[in-house]
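Visitor: Sequence isn't available, so here's the structure alone:
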């Protein structure tokens, strides 16, 4: 059974606790929206769940190789075409098919254009299309609609709906209403004590600061 389980989790930035004692569950077929003001720790939480930095305390339980993480950066190879970028990520994740991703994010007409020649919105659509070629069931998404126009926001929301309808799950940090059937998790009540003593950051922390 697909489930991301978070128990009594504390996450930190630069050795300083940001959020503490977080607990929640996200199962297959579910969307959970992270809410909280800028700087409240949503990105730090997502990076920790994605395995890019260690938690300060608590436990994260999920199936192996389950996470696809969409961050602020689009993660594109500038000199590769749209199709080549998707094919690269498909090979990395052991999948083959890129045509549905091109269709779902309206990229077919751009398939032979180099990523460096795309607009900001087109780059974001390509970055999001990568999710579809990973084969990963749990999507962790940090402000995924940045640079998207309304039509592209609708494409993204439709992709999330299709993903969860197929048994996947999505955890999304966003300030906009995507009109999804979703739970809301407000990180505000879990803000860490700013006067708590900091620990010395490990080299692993600093690599992703």
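Guide: Arrived safely. Everything numeric here is computed off the predicted structure, so don't read it as measured data.
Visitor: okay, CA-based contacts and neighbour counts for the rest of this
Guide: Will do.
Visitor: Next, the buried residues of stretch 168-180.
Guide: 168-174, 178 (16 or more other CA atoms under 10 Å).
Visitor: Give me the contacts around it.
Guide: 2, 26-35, 42-43, 137-145, 153-154, 157, 160-161, 163-164 (CA atoms under 8 Å, 6 or more residues apart in numbering).
Visitor: can we see that at 6 Å?
Guide: Stretch 168-180 is contacted by residues 28-34, 137-143 when judged by CA atoms under 6 Å, 6 or more residues apart in numbering.
Visitor: Check it against this one:
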């Protein structure tokens, strides 16, 4: 099932930032979001992930299908790497974590407390959570922050495997991942006024 976005308008802090966004994301497809900092990429991803309502427009094919990874790694510091993955797998009604451990080279860290990991290791663990959700559509906001070159390659390989299995990915990133992906620059969709609106993303933690 594709994700179809039609004439979408989104707001940050009640102020419209993007209007008229239209896109289609099919199974097996990756789409890279581009645009300068502050252009609305994060707000768009959060809206598509259901974390805030759109101002207008429609989103079809998103229901219970999206896994969202933002700047926060979403880890429980007093749980081990394996325990964090088990926790998130159970949240989504699943149990298997071995594929996630292998994909992000976490085997030697399985028993380490998440709070003792380096920034790059935490990011790998945070991204590994995507694999335990079982959800087919990944929404990723600057996923390679804190990753070294080797870890970026692991991430790109994980995305390719996900696409090969019929998954899809919408990724906001400024770096080249070597993926066979279309590009969408959000700049042409930037709102040109500051009319206040009811939607807000200020409460997101």
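Guide: That came through fine. This one's a predicted model, so the numbers in the text were calculated from it and none came from an experiment.
Visitor: returning to what we had before: next step: the contacts of stretch 168-180 of structure 1 restricted to strands.
Guide: 31-34, 138-142 (DSSP state E).
Visitor: And the strand or helix carrying residue 184 of structure 2, what does it pack against?
Guide: Assigned by DSSP states H and E, residue 184 of structure 2 belongs to strand 182-185. If you count contacts as 3 or more CA pairs under 6 Å, 6 or more residues apart in numbering; DSSP states H and E, strand 182-185 of structure 2 packs onto strand 30-34.
Visitor: mean shift of the strand it packs on relative to structure 1?
Guide: For strand 30-34 of structure 2, the mean deviation from structure 1 after alignment is 0.1 Å (mean CA distance after the TM-score superposition for structure 1).
Visitor: so that strand aligns onto which residues of structure 1?
Guide: Residues 31-35 of structure 1 are the counterpart of strand 30-34 of structure 2, counting by TM-score structural alignment.
Visitor: now what about the matching stretch, what contacts it?
Guide: Applying CA under 6 Å, 6+ apart, the set of residues contacting stretch 31-35 of structure 1 is 169-173, 182-186.
Visitor: now stretch 65-78 of structure 2
Guide: Residues outside stretch 65-78 of structure 2 that contact it (CA under 6 Å, 6+ apart): 113-115, 126, 135-141.
Visitor: Could you find the closest non-adjacent residue to residue 13 of structure 2?
Guide: Closest residue to residue 13 of structure 2 apart from its sequence neighbours, by CA to CA, 6 or more residues apart in numbering: residue 200 at 4.5 Å.
Visitor: I'd guess the one you found is in a strand, am I close?
Guide: No: counting by DSSP: H, G, I helix; E, B strand; the rest coil, residue 200 of structure 2 falls outside a strand, being coil.
Visitor: That one: neighbour count?
Guide: Residues near residue 200 of structure 2, counting by other CA atoms under 10 Å, number 20.
Visitor: do the same with residue 206 of structure 1
Guide: Neighbour count of residue 206 of structure 1, defined by other CA under 10 Å: 12.
Visitor: quick one: contacts for the residue nearest in space to the middle of structure 1?
Guide: Computing the C-alpha centroid of structure 1 and ranking residues by CA atoms, centre = their mean puts residue 141 first, at 2.3 Å. Counting by CA under 6 Å, 6+ apart, residue 141 of structure 1 makes contact with 70, 172.
Visitor: And it, how close does it get to residue 197 of structure 1?
Guide: Per CA to CA, to the nearest Å, residue 141 of structure 1 is found 30 Å from residue 197 of structure 1.
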